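> this one's structure only:
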C-alpha cells in the first residue's frame, strides 16, 4: 500500500514546468503538432499561475 506522501510528490510537475520553458533540444524530433502542444501548455501554465496569484491576493485582501 502506498503512503500519502507518494501522492504529494511534485518533482515531476516542476520538472515538466521547467522543461516547457527552456530552449528546445536540437536533437529531439520536431513537428508542427508538438510545437503547438507545447505552446498551448505554456499558455495554460501561465494562466493557471496568474489565477492562483489573483486568488491569493483576494484572500489576503479580505
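Ah, there it is. Because the structure is predicted, anything quoted here is derived from the model rather than measured.
> switch to C-alpha atoms for all contacts and neighbour counts from now on
Noted.
> need the helices for this protein, in chain order.
Using DSSP state H, the helices found in the chain span residues 4-7, 11-20, 32-61.
> number of nearby residues for residue 36?
Neighbour count for residue 36, taken as other CA atoms under 10 Å: 11.
> correction: residue 19
Applying other CA under 10 Å, I find that residue 19 has 13 neighbouring residues.
> roughly how far does it sit from residue 61?
34 Å (CA to CA, to the nearest Å).
> this is the other structure I want to compare:
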C-alpha cells in the first residue's frame, strides 16, 4: 500500500481523536468510544503498513 493508504489511516486517526474529544466534552460516551475505536483501527492498519514496508526492504 502506498502513501494514499497511509494518508487515509492518518485521517481516520485524526477523525477518531476529534470524535473522542467531542464525546468527552459533551459527555457522550458513545461518541467518545466510537472515536477510540476509529483510532484503534487506524493504529492496526498503520502497523500492517509498517510490516509490509519492512518486508519490501
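Yep, it's here. Not measured: the values here are computed from a predicted model.
> OK, contacts around the residue most central in space within structure 1?
Nearest to the mean C-alpha position of structure 1, counting by CA atoms, centre = their mean, stands residue 17 at 3.9 Å. For residue 17 of structure 1, the contact set (CA atoms under 8 Å, 6 or more residues apart in numbering) is empty.
> aligned to it, what sits in structure 2?
Superposed on structure 2 with TM-score structural alignment, residue 17 of structure 1 falls opposite residue 14.
> against residue 48 of structure 1, how distant is the one in structure 1 that sits across from residue 52 of structure 2 in the alignment?
Counting by TM-score structural alignment, residue 52 of structure 2 lines up with residue 55 in structure 1. Distance from residue 55 of structure 1 to residue 48 of structure 1, counting by CA to CA: 11 Å.
> also residue 13 of structure 1?
Taken as CA to CA, the span from residue 13 of structure 1 to residue 48 of structure 1 is 14 Å.
> overlap of the contact sets of the two?
Common neighbours of residue 13 of structure 1 and residue 48 (CA under 8 Å, 6+ apart) do not exist.
> counterpart of residue 46 of structure 1 over in structure 2?
By TM-score structural alignment, residue 46 of structure 1 lines up with residue 43 in structure 2.
> how far away is that match from residue 25 of structure 2?
23 Å.
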